[in-house]
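>>> this one's sequence-less:
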């Protein structure tokens, strides 16, 4: 009987075949840990190292994850990009959660106090010199404080014709939320130039007191990523005293109160020495007697910019399209002026003034070697501005072409220094510009 049962058991095993291995015996070998897929893991803790001045909450509020979340493969790239975009860190590295669910973040603070001498010289109109001190990381919370003074001088910086003082404060992310609030003010005297057909016409001494406030709201996950909106109010009281030249009927004492509203979009990856991504903004500014102004002026401005990588070395093709218009009782000091180092290069302030404008900037930015802090730049700026229907400089189109260089100090907030040389085809003159950060 027992022999019969044994024979039956052997026959059953032969018919069913070998049994599969248990799940615990199945495994896949990966050559390196980087090749292995990241399995969903709960984040148990977040550890931050490398902070010198910045508060931990300033880091945590920018992250796409928090304790208790399940780690996503995109969290590393998104988190590092957002931390770089604050401008506070020379480096930001995030490691996925380990076996204990610990996410480690390593950052390196940049120096945030920036004291910069400022000067401008023009062969038409005024020259000026001053100094500005900016703290980009007040309280370690990425708040911004700026104090500046400027002296308006005669030709080649001789004589003092006016002194002004200005200050501003930007409170980023109130209570770590989507709202930010800014205040600014200015008082003192400055030289105000009037121009006709791009030539100096007269000079005034302007006495001015002004202030402004603006509330902005991020509609994306963090400020500066996705859509945003803004609402502001400004007030300015100005009087003018003729210093030289004939009087101008468009220079009037004014009390200008205005409201501002706008919408923004931004998706930028700030790689410290180069940018990729796009940004857009549209702003509407209304000054009206109903707000206490002695004139009615309606202004609209808009711009779109894009930074497109063309090589893996950090080279980019960058372009911007800008436009604006003003209607109503537009006084001389309310004209748009697009001739400068951040507008249409190759021209001086005063040469391109008007009530309607459109222009485009095209740039190629090429590092001298991959990962270099030094870039060479070639650019072409094309546009036009109209005043009372008349084109600037009696040209159908205004063009500036030139080249420049950018040097970025990674350890310094806003540490990109810019120099450009541009030739204005409409005036056959070279203009030279020095400043900080990219032109756009």
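It's in. Treat the numbers as computed from the prediction; the structure is a model and nothing was measured. Residues are numbered from 1 along each chain as shown.

>>> From now on I want contacts and neighbour counts done on CA atoms only, so please keep to that.
Fine.

>>> Make sure residue 11 is indeed in a strand.
No: Residue 11 is assigned helix when assessed by DSSP: H, G, I helix; E, B strand; the rest coil, not a strand.

>>> Check the gap between it and residue 116 for me.
Distance, residue 11 to residue 116, by C-alpha to C-alpha, to the nearest Å: 92 Å.

>>> ok, structure two:
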């Protein structure tokens, strides 16, 4: 089995693009196949190396490893070889209409209530007429002649799909300037790399009808196709890399975990439960094309954020140790992680809790009874502190003051953290010593 992902390096890759990449990658991995990354950079003007590099970096970051990668811009000789075959077999034919002439034809057909299908008038040109136009400096574009028949395939997601070729225009495969449109190099590369399964968005359905006939014209086996519904935003609109909407780069900058995004996109729009997962192998194991729904899934930032929060809770301290050391090298990593992990949506928010741990003089601007603080200092257990210290300490304060519940815990929390809510306090005390506590109480 060979699958592929074929992005154009003309902008930032967004979650809609990446969902297709993930589905192809997971399908290959689940079936012990190969995943190919093809860079569709035949558009010289709009293709940029910086976007190609970002695409590769984003895929690597997400954990999508590919077995083969190549650029279409390096395959002109292969394309020319196949173009000659199609021209010799009369399946590619030259057309000389200008964009304005084609637009007028389209308007005329629509005004007559007819579908805007190309009339194949260029097929009536004689060899002499074609030679004359070329000698006059008129450069042709080239169309692929569709055979008049029903084009059908058994789609892995949609079931049987069919198109009547009589209701389709012969697609343009080569522009006037000689550059290739998407269809031809895509099919040629799929043949060259023995692609067996193509999973892509349902906007490609009519393209697939064209591609099947091109496969046949080149005497090739036809891959399996699966067309998945669009991923939309919460308003039901599609995403666009041209405006950078929800690019992987932007989600990365917002500090989402890569495994969170991978988990979300592999399961959204499927019958699988969306639960926190930190193991890529488990995501692959649970993946099945059969579970993908026919309805368009809607992306939810809120759901993604909540999934990120739950994913972080699943990490043990060893899995985040190197990242913690970047933020702080002195505090106990184990206790810092216990103190913060259940209260963060994003890993970078740990910095807030490090600041809380290191805060001083928290009673300023907080109306905390000085007698209460004196009792708290008097009853403070001996160092070193552990996870049992909080309960021992509050029990001793209770014995001295008869305070309990909110009246006991809230002023002590505020004095220690400057906050009226937050993580479990039993995890804070092992991160402190007596001097730290006195500094927080404003006694030093």
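That came in fine, so what should we check first? Everything numeric here is computed off the predicted structure, so don't read it as measured data.

>>> And the TM-score between them?
For this chain pair, the superposition-based TM-score is 0.21 by TM-score structural alignment, normalised by the length of the first structure; 135 aligned residues with a C-alpha RMSD of 6.0 Å.

>>> more crowded one of residue 11 and residue 116 of the first structure?
A count of neighbours by other C-alpha atoms under 10 Å puts residue 116 above the other of residue 11 of the first structure and residue 116, at 14 against 10.

>>> you'd agree that one is up against residue 135?
No: judged on C-alpha atoms under 8 Å, residue 116 of the first structure makes no contact with residue 135 at a distance of 11.4 Å.

>>> so where do the helices sit in the stretch 51-200 of the first structure?
Using DSSP state H, counting those that start in this stretch, the helices assigned to the stretch 51-200 of the first structure run over residues 56-60, 75-85.

>>> Mean neighbour count and distance to residue 127 of the first structure for these - can I get that in a markdown table?
Shown next, in a markdown table, are the helices of the stretch 51-200 of the first structure (neighbours: other C-alpha atoms under 10 Å; distance: least, C-alpha to C-alpha, whole Å):
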| stretch | mean neighbour count | distance to residue 127 of the first structure |
| --- | --- | --- |
| helix 56-60 | 16 | 40 |
| helix 75-85 | 19 | 35 |
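
>>> for the stretch 1-150 of the first structure, what spans make up the strands?
Under the criterion DSSP state E, counting those that start in this stretch, the stretch 1-150 of the first structure contains strands at 45-49, 89-95, 102-109, 113-120, 127-138, 143-153.

>>> what's the closest of the helices of the stretch 51-200 of the first structure to residue 403 of the first structure?
Proximity to residue 403 of the first structure (C-alpha to C-alpha) singles out helix 75-85 among those, at 26.7 Å.

>>> Name the nearest residue to residue 238 of the first structure, ignoring sequence neighbours.
residue 208 (4.5 Å; C-alpha to C-alpha, 6 or more residues apart in numbering).

>>> Pull the contacting residues for the one you found.
With contact taken as C-alpha atoms under 8 Å, 6 or more residues apart in numbering, residue 208 of the first structure is in contact with 186-189, 236-239.

>>> if you set the cut-off to 6 Å instead, what comes out?
Applying C-alpha atoms under 6 Å, 6 or more residues apart in numbering, we find residue 208 of the first structure in contact with 187-188, 237-238.

>>> Export the strands of the stretch 1-150 of the first structure as CSV, with columns for distance to residue 407 of the first structure.
Shown next, in CSV, are those (distance: least, C-alpha to C-alpha, whole Å):
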stretch, distance to residue 407 of the first structure
strand 45-49, 28
strand 89-95, 15
strand 102-109, 19
strand 113-120, 16
strand 127-138, 19
strand 143-153, 23
